[in-house]
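Asks: from the sequence below, what's the structure:
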Amino acid sequence: MPLDLFRNQPALAPELLQAVSGIKPPEYEQISLGSEALTDCNPTEYRCDSTVLLGDPERPDLAIVVEIQLRPDRRKRYSWPVYLSTLRARRECAVTLLVLCPNKATADWCRQPIESGHHGWILRPWVLSLTEVPAVTDVDQARSLPELAVLSTVANADGPDRKAVLTAFAEALEVTDRDKGELYHDYVRSQLSEAARHCLEEIMQAGVYEWQSDFALKHIAEGKAEGKIEGKAEGKIEGKLEGEIELLLVVLESRGFEVGDDLRQRIASCQDLEQIHVWARNAVTASSLDEVFD
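Replies: Modelled structure (predicted):
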């Protein structure tokens, strides 16, 4: 998933490179992905995880090799220098290596200098553990680079800035298209503690923000449905049938459907609890009222 973030948003690479190295990348008007294949005349194929080009794709100012390293691998001590030298020869520009790791132990291994054997020729990779990604609490920053907010949330959701980090992530989802939004939300949720997941859901459901994106509206509708179901299971909802009817109406309104008097009467007069459940499930994903009730 972290690799997909770079492929979806190449600007994440220079942002994290500056965060870990302190070196400001050159100013650029263009940024693009390069080929991951670094094969030279030697029949051995070398393939990195991703490359990001800053500047004109034909004559970039800087090329960043991005590697996601899940565990120590001695072969990378030999292939990483090949990635950089081959890419440098091909693009005729400065190159650097950015490595992301899931934990501190792997990051410490990746940071070890790589001696080439030639005096003074030593590769020192820029390495960032995913647990060390800086906290993004500024809403504007999160909205301008949602992929950074994703990594920030995974790293900092249980830290002292939990609410600000999760709020920034929720705002980032607001400007993310529906497919990516669902992917990012599911990934982040899978990495969060129970307390952080609960906090995120409260933020999304609080009603403080006027969410506009398709993803946010769909998520809120589903969240309300899940919340009602959970509350019902815990004995917090009295009048089971009335509660399910209320839930159905909430979902329909959250999805933007207009519920006329006739339809409202039809729903209110239904005494079949399972039928109400079917309508509520349909309402979460349906694109029209016909799909809900037919």
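Asks: only C-alpha atoms for contact and neighbour calcs from this point on.
Replies: Will do.
Asks: show me the strands in the stretch 101-250 of the chain, by range?
Replies: 114-115, 122-123, 126-129 (DSSP state E, counting those that start in this stretch).
Asks: name the helices or strands packed onto the second one?
Replies: Here strand 122-123 touches strand 114-115, going by 3 or more Cα pairs under 8 Å, 6 or more residues apart in numbering; DSSP states H and E.
Asks: sequence B follows; please return its structure for comparison with A:
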Amino acid sequence: MVSAPHEAMHRIFQHDPRLFSRLSDALGFSLPTPVEVTVMPTDLTETNPVERRVDTLLRLKSADGSSYLLAIESQRTKNPAKPASWAYYTSYLWTTYKLPTALMVVCQDHAVARWAQQPVTSGPPELPTLTLTPLVVGPHNTPVITDPAEAGADLALATLSAITHATDPDIFAILKALSTALQGEPEDIADPIIEFTAQGLGDRSARQYWRKLVAVDLSFYKSYIAEEIRDEGRAQGRDEGRDEGIAQGQASAILLVLEQRGIRVPDEARERITSCGDLGLLRTWLTRSLTVASAAELFEAE
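Replies: Okay, the predicted model is just below:
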């Protein structure tokens, strides 16, 4: 069954088709920036009843006039049947379009990325007829972007950083940098980034943290995730007032970040956080929660 993280991992390349060429340094290859990129049909079904569909397919044209195809696959688990499917995709596309075809696999898990990187040969050892070696993008080689200025310079790459590092300890700092970078962007640019990030994080606690950031840092956006959180906040704060509802959300986000980072929160500190009604102070504590070594460090400047 196709999941939201699966879709986000490859659809970010449909949203920004030139993102692939900006991964050259991270992936260790030299590739000129394409002058033209076309999103191609992904249905590779033949006349027989077996349906085969690649996740994303791009046609990239270089300045010298040459073109090639890039098939992009999302892979969240090890699947022994996949290499054969990938070999089919590349050979079918090569045969159909008469263009050189490359395969890129996007992963969120280090072990899955190592598995996907292994060359697979279709023939017996003495007759290696066809060898498949995918280009793999994952937490092992995607930049960790925790600087808001760097995130703002390339929002698509920052989104890919968040998606591929969804299970890493750095994810909270990545998300905070991305939400900060989005604060000055118009809605038509910020909305798809907000949605791709939410989808890519799946059901993990990081998604809850992202939802809090969207509600607080990006409160003027109207994306479905922002509206979803604001509806929750309105229901929660209807009797207590809007500010108190937001304060409770920020307090929950602080405690969630500390919990995910393995930092113990004594009862006294927990009470101080949850009873605070100063939104500015809570935002300061939320920012500090990404880097402090103990709960006590949250309050050192107060």
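Asks: most tightly packed of the strands of the stretch 101-250 of the first structure?
Replies: strand 126-129 (a mean of 23; mean count of other Cα atoms under 10 Å).
Asks: in the second structure, what stretch matches that strand?
Replies: Here strand 126-129 of the first structure aligns to the second structure at residues 135-138, judged by TM-score structural alignment.
Asks: try stretch 66-83 of the first structure
Replies: By TM-score structural alignment, stretch 66-83 of the first structure lines up with residues 72-89 in the second structure.
Asks: quick check: end-to-end length of the matching stretch?
Replies: Counting by Cα to Cα, to the nearest Å, you get 10 Å between the two ends of stretch 72-89 of the second structure.
Asks: mind checking how far it is from the chain centre?
Replies: 20 Å (Cα atoms, centre = their mean, to the nearest Å).
Asks: for residue 106 of the first structure, find the nearest of the strands of the stretch 101-250 of the first structure.
Replies: strand 126-129 (8.0 Å; Cα to Cα).
Asks: who are the packing partners of that closest one?
Replies: Short answer (3+ Cα pairs under 8 Å, 6+ apart): strand 126-129 of the first structure packs on helix 12-21, strand 94-101, helix 104-110.
Asks: chain center to stretch 77-88 of the first structure: distance?
Replies: The answer for stretch 77-88 of the first structure is 29 Å, by Cα atoms, centre = their mean.
Asks: quick one: buried residues of that stretch?
Replies: 77, 80, 81, 82, 83, 84, 86, 87, 88 (16 or more other Cα atoms under 10 Å).
Asks: quick one on the thing from earlier: out of the strands of the stretch 101-250 of the first structure, which comes closest to residue 103 of the first structure?
Replies: strand 126-129 (5.5 Å).
Asks: what's the mean deviation for that closest one versus the second structure?
Replies: With mean Cα distance after the TM-score superposition for the first structure, strand 126-129 of the first structure departs from the second structure by a mean of 1.9 Å once superposed.
Asks: contact partners of that strand?
Replies: Strand 126-129 of the first structure has contacts (Cα atoms under 8 Å, 6 or more residues apart in numbering) with 17, 20-21, 97-104, 107, 110-111.
Asks: among these, name the buried ones.
Replies: 17, 20, 97, 98, 99, 100, 101, 102, 103, 107, 110.
Asks: closest to residue 35 of the first structure among these?
Replies: residue 97 (15.0 Å).
Asks: thinking again about what came up before, need the strands of the stretch 101-250 of the first structure in JSON lines with distance to residue 36 of the first structure, can you?
Replies: What follows is these, written out as JSON lines (distance: least, Cα to Cα, whole Å):
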{"stretch": "strand 114-115", "distance to residue 36 of the first structure": "21"}
{"stretch": "strand 122-123", "distance to residue 36 of the first structure": "20"}
{"stretch": "strand 126-129", "distance to residue 36 of the first structure": "19"}
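Asks: for residue 1 of the first structure, find the nearest of those.
Replies: strand 126-129 (14.5 Å).
Asks: next SSE downstream of the longest strand along the second structure?
Replies: Taking DSSP state E as the criterion, the second structure has its longest strand at strand 67-74. Tracing the chain C-terminally past strand 67-74 of the second structure and defining elements by DSSP states H and E, one meets helix 82-97 next.
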